[in-house]
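J.: Kindly generate the corresponding structure for this input.
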Amino acid sequence: MTAPYQQIAAGIRARISTGELGQGERVPSTRELMREYGVAMATATKALTTLQQEGLVHSRPGVGTVVGPARRTPVRDGEPALGRDEVVRVAIALADAEGLAALSMRRIASELGVSTMGLYRHVGGKDALVLQMVDRAIADFPFPPDEPAGWREGIETAARLQWAAYRRHLWLPGAVTIGRPQLLPSLLSHTDAVLRAVGRFGVDPSTAMYAAITVFGYVRGVALNLESEALAEQDTGMTADEWAGEQADRLAVLAGELPGFRGLGEGFDFDFDLDQLFEFGLQLVLDGLGVRLEPVRSRLR
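T.: Below you'll find the model as predicted:
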């Protein structure tokens, strides 16, 4: 009996051979295949990996998996055939297109046209590779050269740079942690920026560190919704506002028993936007830090 991943691969292969999917056209993503065939992500990923190994498709940054073999960048004289930077770049592109769960050393090797063992010599195992991906993704959003004028501006800069990185790489919030933070140069520079900002209040080291973790935790917490919201919109074909509109009648019935909702007024129209939520919450966090830390600075004067 033909395995499910083979059936999926055969279907896409047939569409390519008949010209239904032409050179450079995007093929269904792993999540689209999951919905269409009712299979797990591992099965959908294996189907696409099979087609990549056959040279029928490859991943294209910002687009997804497209028809045609991957084209490696010509190697200049004296350069190694494969380097760590290239592996990390391709891994980030794959994660951007299909999510971190779809990433595997075998998949990356297939994309690069090298053996899986060859990758380990450059980046170690998958866990080590993900750390390098995180470091590169955050480093692509460097701090401005000028020191911020005040503590608030310093924290705002760090928070917004993190948000921008999370916005570009939806897998990134799930790859970083709070309780056991990854000791990466790019992440440490963000923590250092907040510590320097909070240090202007003259607080004790524990308070300064908790303040930095609070800022980091807030930004990451909101950013974790970016990928799930993108998936929900992909699955339903509706934005958050459109989905809410579909639920309006049901919400009206349920809210009739809840005084807080009734206080919003009949026909209340809420425009949900994660960027607005991030900025709104960031100001609350900064206001709270100011209230908590300003008395400490006052006592030191």
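J.: make it CA atoms for all contacts and neighbour counts henceforth
T.: Will do.
J.: residue boundaries of the strands in the chain?
T.: With strands called from DSSP state E, the chain shows them at 57-60, 64-67.
J.: and those as JSON lines, adding mean neighbour count and distance to Ala47?
T.: Supplementary listing: the strands of the chain in JSON lines, determined by neighbours: other Cα atoms under 10 Å; distance: least, Cα to Cα, whole Å:
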{"stretch": "strand 57-60", "mean neighbour count": "24", "distance to Ala47": "11"}
{"stretch": "strand 64-67", "mean neighbour count": "22", "distance to Ala47": "12"}
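J.: Can you check which of those gets nearest to Gly113?
T.: Comparing the strands of the chain by their distance to Gly113 (Cα to Cα), the top pick is strand 57-60, with 10.5 Å.
J.: can you list the strands of the chain in CSV and add distance to Tyr120?
T.: Putting those into CSV (distance: least, Cα to Cα, whole Å) gives the following:
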stretch, distance to Tyr120
strand 57-60, 21
strand 64-67, 24
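J.: Can you say which of the ones you listed is nearest to Gly265?
T.: Put simply, out of the strands of the chain the one that sits nearest Gly265 is strand 64-67, at 43.8 Å, with distance taken as Cα to Cα.
J.: Need the residues that contact the closest one.
T.: Outside of strand 64-67, the residues that reach it under the criterion Cα atoms under 8 Å, 6 or more residues apart in numbering are 16, 21-29, 56-60, 94, 97-98.
J.: One more: stretch 22-29?
T.: Stretch 22-29 is contacted from outside by 12, 16, 21, 63-68, 98, using Cα under 8 Å, 6+ apart.
J.: and which of these is nearest Pro205?
T.: Pro205 has its nearest neighbour among the contacts of stretch 22-29 in Glu98, at 40.6 Å by Cα to Cα.
J.: Would you check how far apart the closest residue to Gly256 other than its chain neighbours and Val253 are?
T.: Spatially, and ignoring its direct neighbours in sequence, Gly256 is nearest to Arg262 (6.5 Å; Cα to Cα, 6 or more residues apart in numbering). According to Cα to Cα, to the nearest Å, Arg262 stands 11 Å off from Val253.
J.: Settle it for me: which of those two has more neighbours?
T.: With other Cα atoms under 10 Å as the criterion, Arg262 and Val253 differ in neighbour count, and Arg262 comes out ahead with 13 against 10.
J.: how close does the more buried one sit to Arg35?
T.: Arg262 sits 38 Å away from Arg35 when distances are taken as Cα to Cα.
J.: again with Glu153
T.: 44 Å.
J.: one more to put side by side:
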Amino acid sequence: MALAPYQRIISDVRARIADGRLAPGDRLPSTRQLAKDWGVALATATKAMTLLCQEGVLEARPRSGTFVATPAPAPAGPRPGTTPASAPAQPASGTFVATPAPAPAQPASGTFVAAPASSPARPPGVGRPASGPRSPDGDLTRQRIIRAAIEIADAEGLDALSMRGVAAKLRVATMSTYRHVAGKDDLVLLMADAAFGELGYPDPQPEGWRALMERAARTLWTTFRRHPWLAQVTPLTRPMVLPNLLAHSEQMHTALRPSGLDATSRLDVMVMFYSHVQGLAMQLEQETQAREVTGLTDEEWMDQRTPVLEAVVASGRYPGFAALMTELGEEGYDLDLDRLFELGLRTLLDGLAVTLAKRP
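T.: Presented below is the predicted three-dimensional model:
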């Protein structure tokens, strides 16, 4: 009997793992690319990837993609004279099922062993003590605490951050961290200031207001890309007075000072550019939170809404939207935040150029 299309994709991935063409930690193409390569519907490719993740063959990592899971280490053989316990049946060669037994400690980044579906994998030190000897509290510094906290927030989001988790990651007593940081709220501000100061604006400065504004916007976007949680910390209506955040404002003000705009207009332009970058960056963290809550990637979530979209198109009430969907065809629309950032930045710069050109 011929295999269903999604089963053919599953068999191909398993075969590639078995013969070494795909190794643990290798990243797979997106489901959209798989659908295009195999000539199947997006839902078919999504189903294949979902089943492979559920079996532990693959694992989805927030903000990164889908990767080949690392096989769990084989248990040690029975000692002479003992009767081995019965082992659960394993699937065909090339597939690896994550076991519910405690996994060895994993590094903060890199390849992770897939955990059971009911218990998402977490980096070490978050919610549980890290293995290994405890570090001397005398080696603890505020900078180490900030760096560890940033690594946790980068990996899991700001909601996963706690003083206990930071202490566990650093292998120190929780109370030791309070000698350097007053609490989580203060720690988040210190993290934000450190993150905003990672790149900076080295000399030489580019010439012209447009080049300066563009460099500021791109530097901010790169910073938010590195740390998706950062966009949640600095609300537009309640700006944080952070030295390293002010450095980005200083860059924009340097660009606009010779423009002839008054102080209010210059601030309006600076807020407009910042809000464009921050507004898109907020989607990075929100997508991660939505994935953790629903267990679905953005593509899987959209696939579940396909019948609703089809009903809207068929209703005839929205001819413009229906025509747009028809024009997109089977490939659909791929929401790319980087592409939207470039489009918005170019539009803002072009519009500001027109405004400045009209001034005396």
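J.: Next, the TM-score between them, please.
T.: A TM-score of 0.72 describes the superposed chains when it is computed by TM-score structural alignment, normalised by the length of the first structure; 251 aligned residues with a Cα RMSD of 3.3 Å.
J.: Aligned counterpart of Val198 of the first structure in the second structure, please.
T.: Under the alignment defined by TM-score structural alignment, Val198 of the first structure corresponds to Leu256 in the second structure.
J.: now swap in Thr177 of the first structure and tell me
T.: With TM-score structural alignment as the criterion, Thr177 of the first structure pairs with Pro235.
J.: which residues in the stretch 251-360 of the second structure form helices?
T.: Assigned by DSSP state H, counting those that start in this stretch, the helices in the stretch 251-360 of the second structure fall at 263-294, 298-304, 306-315, 319-328, 337-357.
J.: Distance to Leu52 of the second structure added to those, as a markdown table?
T.: Output for the helices of the stretch 251-360 of the second structure, formatted as a markdown table (distance: least, Cα to Cα, whole Å):
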| stretch | distance to Leu52 of the second structure |
| --- | --- |
| helix 263-294 | 17 |
| helix 298-304 | 14 |
| helix 306-315 | 22 |
| helix 319-328 | 29 |
| helix 337-357 | 27 |
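J.: Around the match of Val198 of the first structure, count how many other residues there are.
T.: Neighbourhood size, Leu256 of the second structure [other Cα under 10 Å]: 23.
J.: wait, what's in contact with the counterpart of Pro142 of the first structure in the second structure?
T.: Under the alignment defined by TM-score structural alignment, Pro142 of the first structure corresponds to Gly200 in the second structure. Contacts were defined as Cα under 8 Å, 6+ apart; by that measure Gly200 of the second structure touches 219, 247-248.
J.: what about Gly200 of the second structure, distance to Lys184 of the second structure?
T.: Taking Cα to Cα as the measure, Gly200 of the second structure and Lys184 of the second structure are separated by 26 Å.
J.: What residue in the second structure is paired with the residue nearest to Gly256 of the first structure?
T.: Using TM-score structural alignment, Arg262 of the first structure pairs with Ala322 in the second structure.
J.: if I pick that match, what's in contact with it?
T.: By Cα under 8 Å, 6+ apart, the contact set of Ala322 of the second structure is 312-314, 316.
J.: now do Ser186 of the first structure
T.: Listed by Cα under 8 Å, 6+ apart, the contact partners of Ser186 of the first structure are 135-136, 138-139.
J.: Leaving out sequence neighbours, find the closest residue to the aligned partner of it in the second structure.
T.: The equivalent of Ser186 of the first structure in the second structure is Asn244 (alignment by TM-score structural alignment). Distances taken as Cα to Cα, 6+ apart put Gly197 closest to Asn244 of the second structure, at 4.9 Å, once the chain neighbours are dropped.
J.: The one you found against Leu246, yeah?
T.: No: when contacts are counted by Cα atoms under 8 Å, Gly197 of the second structure is not listed as touching Leu246 (9.7 Å).
J.: which non-adjacent residue is nearest Gly68 of the first structure?
T.: Using Cα to Cα, 6+ apart, the closest residue to Gly68 of the first structure is Val57 (4.6 Å).
J.: wait, Ile150 of the second structure
T.: By the measure of Cα to Cα, 6+ apart, the closest residue to Ile150 of the second structure outside its immediate chain neighbours is Met191, 6.2 Å from it.
J.: Quick one: map the one you found onto the first structure.
T.: With TM-score structural alignment defining the correspondence, Met191 of the second structure maps onto Met133 in the first structure.
J.: Repeat that for Gly344 of the second structure.
T.: Using TM-score structural alignment to pair residues, one finds that Gly344 of the second structure aligns to Gly281 in the first structure.
J.: burial measure for that match, as a count.
T.: If you count neighbours by other Cα under 10 Å, Gly281 of the first structure ends up with 15.
J.: so how far is Asp298 of the second structure from Leu335 of the second structure?
T.: For Leu335 of the second structure, the distance to Asp298 of the second structure (Cα to Cα) stands at 10 Å.
J.: and what of Met270 of the second structure?
T.: Applying Cα to Cα, the value for Met270 of the second structure to Asp298 of the second structure is 32 Å.
J.: Who has more neighbours out of the two?
T.: When Met270 of the second structure and Asp298 are compared on other Cα under 10 Å, the one with more neighbours turns out to be Met270, at 21 against 14.
J.: Nearest spatial neighbour of the aligned residue in the first structure for that one, chain-adjacent residues omitted?
T.: Matched across to the first structure, Met270 of the second structure falls on Ala212, judged by TM-score structural alignment. The shortest distance from Ala212 of the first structure to any residue that is not its chain neighbour, by Cα to Cα, 6+ apart, is 5.5 Å, and that residue is Val194.
J.: which ones are touching the one you found?
T.: Residues near Val194 of the first structure by Cα under 8 Å, 6+ apart: 154-155, 158, 211-212.
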